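A.B. asks: A structural model of the following input is requested.
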Amino acid sequence: MRRRSCALALGAFAATLLVPGLAAAGPSTGKVILEMRLRSETVDQDGFGKDAHALTLRTRLGYETPAWNGFKALVEGENVAVLDDSYNSTVNGKVRYPVVTDPKETELNRAQVSWSGAQGDVVVGRQRIILGAARFVGNVGFRQNEQTFDAAKAAFRPTKDVTLTYAYVDRVHRIFGDHSAQGEWDGDSHLMQAEAKTGAGQASAYGYLLDFGNAPAQSSATWGARLAGSRPLHAGLALTYEIEAARQTDYANSPTDFELGYLALGAGLKSKTRWASLGYERLDGDGRRGFQTPLATLHAFQGWADVFLTTPPAGVRDLNLRAGATVPVGRNATPLKLQVAAHDFTDDDGSRRYGRELDLLVGAPLTKALSAEVKAALFDGARPGFADRTKVWMTLEYRY
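C.D. replies: You can find the predicted model right below:
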């Protein structure tokens, strides 16, 4: 596994050195990638004598070549510098503090070669993969150390409204970093997705066959379908809706047998500057394990406090109400972004309450390249094992 994964990444890295020469005759000079994110995260959690404070700076620097006959190459490094380490990063041994999963790290984040044509594209190497709403496969973009994949991914568009995607994943580079025993998962995984624009909305069907040699408990087969769309009610206002269902079973080297379900429903209203939605999400549990989504961008779902990164054995049900608005403020009408969400969590049949959560966010661009954001998550636990916690983030982000 390791040799094949290294071959994918190193082959793509070598190609990034060759393609610029081939593309030199083209009109473009390529694209420099420079992103910096300074973030303060504080965590006050019951059961810990000390509050956590993490002050980290994430820097990404890279280059994407201009296109040559549809081919491009990209290489990108990532560094996470720790300016205040009063937190448990999961690898620094500071277990007196609550966890903030932003370890100190320097790594090759992406090294890929891509080809794009009229009816599809192919990407080979260490890459970012986000499928659908990232509920099952994503890059965990909120955390400082991004999740990337040593993979070969192809998308085929037989018509302008249909996209068929397949990815073979050899290794997952997770947010925990190279110094963690769980920082990399060696795999033999297959990701499949079909998407179509229909009269009822965006429809998709998927199959995710996950096989991890060094994390067998996370091996599973998930098959599902999703429909999301909107309908105008009158000028400037639309009804939004979504429905998704999936089934997950043991697969490959999984040490246990299981069959679990997933259901998500949502409806809301949306205008040009405001939106609100009522959502319901259920991940089943059989008493031994819950429906898991180990490659997902988990922070975006089931509350920002990240209480349910691992689904409890009895499953979890999330009834949530969300709302957001973009409000122009000041002389220059700077778009101020506001969001609020309320969650009520129980087990999958609703008989046991886990707790409630309130999430708040305020963000705004300061310049074309610089933005600021403040957000908070307040979780009120109702059972042992679901401790009360308050998390606050303050972020400055620069994108060149």
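
A.B. asks: going forward, measure contacts and count neighbours with C-alpha atoms only.
C.D. replies: Will do.

A.B. asks: do you know how far the nearest residue to D306 once chain neighbours are set aside is from P103?
C.D. replies: Excluding its sequence neighbours, the residue lying closest to D306 (C-alpha to C-alpha, 6 or more residues apart in numbering) is H299, at 6.0 Å. Using C-alpha to C-alpha, to the nearest Å, we find H299 at a distance of 17 Å from P103.

A.B. asks: among these two, which residue is more densely surrounded?
C.D. replies: For H299 versus P103, neighbours defined as other C-alpha atoms under 10 Å are more numerous around P103 (27 against 18).

A.B. asks: hmm, the more buried one is touching F176, no?
C.D. replies: Yes. P103 sits in contact with F176 when judged by C-alpha atoms under 8 Å, with a separation of 6.6 Å.

A.B. asks: list residues touching both of the two?
C.D. replies: When C-alpha atoms under 8 Å, 6 or more residues apart in numbering defines a contact, the residues bordering P103 and F176 alike are T90, V91, N145.

A.B. asks: among these, which are located in helices?
C.D. replies: Using DSSP state H, the subset of those located in helices is empty.

A.B. asks: in a markdown table, list those along with neighbour count and distance to G363.
C.D. replies: Compiled in a markdown table, those are given as follows (neighbours: other C-alpha atoms under 10 Å; distance: C-alpha to C-alpha, whole Å):
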| residue | neighbour count | distance to G363 |
| --- | --- | --- |
| T90 | 19 | 29 |
| V91 | 17 | 31 |
| N145 | 28 | 21 |
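
A.B. asks: of those, closest to D250?
C.D. replies: Within the shared contacts of P103 and F176, the smallest distance to D250 is 27.9 Å, found for T90 (C-alpha to C-alpha).

A.B. asks: please verify my assumption that that closest one contacts Y97.
C.D. replies: No. In terms of C-alpha under 8 Å, T90 does not count as a neighbour of Y97; the distance is 10.2 Å.

A.B. asks: tell me who's in contact with the residue nearest to D306.
C.D. replies: V140, F142, A305, D306, L309.

A.B. asks: farthest pair in those?
C.D. replies: V140 and A305 (14.5 Å).

A.B. asks: okay, now the nearest residue to Y251 once chain neighbours are set aside: neighbour count?
C.D. replies: Distances taken as C-alpha to C-alpha, 6+ apart put S220 closest to Y251, at 4.5 Å, once the chain neighbours are dropped. Residues within reach of S220, counting by other C-alpha under 10 Å, total 26.

A.B. asks: who touches S220 in this structure?
C.D. replies: For S220, the set of contacting residues under the criterion of C-alpha under 8 Å, 6+ apart consists of Y208, L209, L210, D211, Q248, T249, D250, Y251, A252, S254.

A.B. asks: any idea which of these is closest to R226?
C.D. replies: Proximity of the contacts of S220 to R226 (C-alpha to C-alpha) peaks at Y208, which lies at 14.0 Å.

A.B. asks: the structure of the following sequence is requested for comparison with the preceding one:
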Amino acid sequence: MLIRKSLPWAISIGLFGAAAQTSFAAESFTEALSKGEAHVNLRLRYESVAEDVAAGGNKTGDALTLKTRVNFKTDRLKGFSGFLELDDVSNFAGGSNDSVNGNVADSLIADPVGTEVNQVYLAYKNWDSEFKYGRQRLTYDNHRFVGHVGWRQNEQTYDAFTIANSSIENLKLNYAHISNVNRIFGEASAVGDTEMDSHLLNASYALPAGTVTGYVYLLETDDNFAGFKRMDTDTYGIRWQGVAGDLAYNLEYATQESAGANPADYSSDYMLAEASYKLAPLTLGLGYEALGADKDGFFITPLATLFKFQGWTDMFLNKGLGNISDGINDTYFTVGGAALGMNWLLAYHSFESEQNNAAGDSDLGSEIGGMVTKSWGPYSAELRYASYSAGDSTGFNGGGLSLMDTEKVWLTLSANF
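C.D. replies: Predicted structure coming up:
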């Protein structure tokens, strides 16, 4: 517990040790408002799901939703600025389980309707640092441990105090204290918020050949909702993002142990090795990600943008934990390029459990996916498809995990003004 209490003080001492004056913009509060910037974002999406069910047959779901986002940022006044962002999600057609409407007979498309304050914070810039207090977007590295789940229409944001410092050349320090997680399920859901007393520290140093990052994420929930205490974990990790000519690669290792009131008592590891190579006109990718498990628990990433990992069909969310009791090893291949003014990508994932199930099997199935994107001016469009094949994974079904053949299609249109 000593490291949890001492982190804020250590960060503050380091940041205020290198003070440098900042140029200030607006001269008055009225001027800060008049020089502010307002933006509107519209994202219309059609999503379709078709999946087998364990009892036989299948179920489907589809939804046509629109996210309307309006935000305003003031100009800086004596280093201070404010930001306000409102989101509205509407559903125009289709039938699906949006996680709160009770349509459990339909497939899950977790985009509940509603209007929320997505972000509202006060920021201060000085001493080569930016301080933010309030509801804000928070992402670190590739979003594997801390992300905003921007794929879903209702974004995940954090009620937090954050510091970002760059006083030392090539070194970036980030600290966050999180008091609440505003999850994608919205205010109407019993699991829409997770109260926390969590400390995050992420430090990266840029070198000519790449960037090395070290991190400490100490998660502790203050919420008594069943299952949330599973999030109480201490995670320590290191990441290397390297570049060598046309080759880019990422190497990462982390270890995690249960903490606080976590009902599990375990220690487990995480590993990532991936690379991409530009072989004009294509870019080829290869990766391997392993989320470990032991007999008492398994490595989890409850604040991650999980859609970015383990394929696009979201088969291994496991109530937001991002892993299953036997662990997950994901080997994946990608190939992408550009044609006719559009970008395209094909992906293949092969999943295995780290530990065999009770039947002695480790097959968790596979997924193929593809997408095409195009941007023009303030507009963009994306067509995406993914198909998961369960293979011999039925022995893992249970405990809230259901691995069944699943197909998903998304068509997204966006506009930013």
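
A.B. asks: care to give me the TM-score?
C.D. replies: For this chain pair, the superposition-based TM-score is 0.88 by TM-score structural alignment, normalised by the length of the first structure; 370 aligned residues with a C-alpha RMSD of 1.9 Å.

A.B. asks: which position in the second structure aligns with the residue nearest to Y251 of the first structure?
C.D. replies: With the correspondence set by TM-score structural alignment, S220 of the first structure lines up against T233 in the second structure.

A.B. asks: and its match, how far is that from L218 of the second structure?
C.D. replies: In this structure, T233 of the second structure and L218 of the second structure are 6 Å apart, going by C-alpha to C-alpha.

A.B. asks: doesn't F176 of the first structure fall inside a helix?
C.D. replies: No. Applying DSSP: H, G, I helix; E, B strand; the rest coil, one finds F176 of the first structure to be coil, outside a helix.

A.B. asks: which one in the second structure is aligned with it?
C.D. replies: Residue correspondence, TM-score structural alignment: F176 of the first structure in this structure matches F185 in the second structure.

A.B. asks: helix/strand/coil for the equivalent of Q292 of the first structure over in the second structure?
C.D. replies: For Q292 of the first structure, the equivalent position in the second structure is taken to be I300, counting by TM-score structural alignment. The three-state label for I300 of the second structure, taken from three-state DSSP, comes out as coil.

A.B. asks: ditto for the one 3 residues further on
C.D. replies: L303 of the second structure carries the three-state label coil when classified by three-state DSSP.

A.B. asks: for burial, what's the neighbour tally of it?
C.D. replies: 25.

A.B. asks: which stretches of the second structure form helices?
C.D. replies: If you assign secondary structure with DSSP H, the helices in the second structure sit at 2-16, 29-34.

A.B. asks: any idea which of those gets closest to W410 of the second structure?
C.D. replies: So among those, helix 29-34 is nearest, using C-alpha to C-alpha, at 38.7 Å.

A.B. asks: give me the mean distance between that closest one and the first structure.
C.D. replies: Superposed on the first structure, helix 29-34 of the second structure shows a mean distance to its aligned partners of 5.9 Å (mean C-alpha distance after the TM-score superposition for the first structure).

A.B. asks: packing partners of that helix?
C.D. replies: Counting contacts by 3 or more C-alpha pairs under 8 Å, 6 or more residues apart in numbering; DSSP states H and E, there are no secondary-structure elements packed against helix 29-34 of the second structure.

A.B. asks: and that helix, what's buried?
C.D. replies: Buried residues in helix 29-34 of the second structure, counted by 16 or more other C-alpha atoms under 10 Å: A32, L33.

A.B. asks: who touches that helix?
C.D. replies: The contact list for helix 29-34 of the second structure, computed with C-alpha under 8 Å, 6+ apart, reads A26, T74, D75, R76, L77, S81.

A.B. asks: what do you get if the cut-off is 7 Å, keeping everything else the same?
C.D. replies: Helix 29-34 of the second structure is contacted by residues A26, T74, D75, R76, L77 when judged by C-alpha atoms under 7 Å, 6 or more residues apart in numbering.

A.B. asks: looking for the alignment partner of the fourth one in the first structure.
C.D. replies: Put plainly, it is R76 of the second structure. Matched to the first structure by TM-score structural alignment, R76 of the second structure sits across from A67.

A.B. asks: list the contacts for the residue nearest the centre of the first structure?
C.D. replies: The centre of the first structure sits closest to T297, judged by C-alpha atoms, centre = their mean, with a distance of 2.3 Å. The contact partners of T297 of the first structure, by C-alpha under 7 Å, 6+ apart, come to A134, R135, V137, G138, N139, V140.

A.B. asks: V113 of the first structure: which of these is nearest?
C.D. replies: When the contacts of T297 of the first structure are compared for distance to V113 of the first structure (C-alpha to C-alpha), N139 comes out closest, at 18.3 Å.

A.B. asks: surely the closest one is in contact with I130?
C.D. replies: Yes. Between N139 of the first structure and I130 a contact is recorded at 6.2 Å, counting by C-alpha atoms under 7 Å.

A.B. asks: those two: which is more packed in?
C.D. replies: Neighbour tally, N139 of the first structure and I130, criterion other C-alpha under 10 Å: the higher count belongs to N139, 24 against 18.

A.B. asks: tell me the counterpart of that one in the second structure.
C.D. replies: When the two structures are superposed using TM-score structural alignment, N139 of the first structure falls opposite H148 in the second structure.

A.B. asks: gap between its match and F333 of the second structure?
C.D. replies: Distance from H148 of the second structure to F333 of the second structure, counting by C-alpha to C-alpha: 25 Å.

A.B. asks: okay, now V70 of the second structure: neighbour count?
C.D. replies: Using other C-alpha under 10 Å, V70 of the second structure is surrounded by 17 other residues.

A.B. asks: just give the nearest non-adjacent residue to it, would you?
C.D. replies: The shortest distance from V70 of the second structure to any residue that is not its chain neighbour, by C-alpha to C-alpha, 6+ apart, is 4.6 Å, and that residue is V40.

A.B. asks: quick one: map that neighbour onto the first structure.
C.D. replies: Counting by TM-score structural alignment, which is the criterion used here, V40 of the second structure corresponds to L34 in the first structure.

A.B. asks: kindly report the same for I328 of the second structure.
C.D. replies: Using TM-score structural alignment, I328 of the second structure lines up with V316 in the first structure.

A.B. asks: ok, now D159 of the second structure?
C.D. replies: Applying TM-score structural alignment, one finds that D159 of the second structure aligns to D150 in the first structure.
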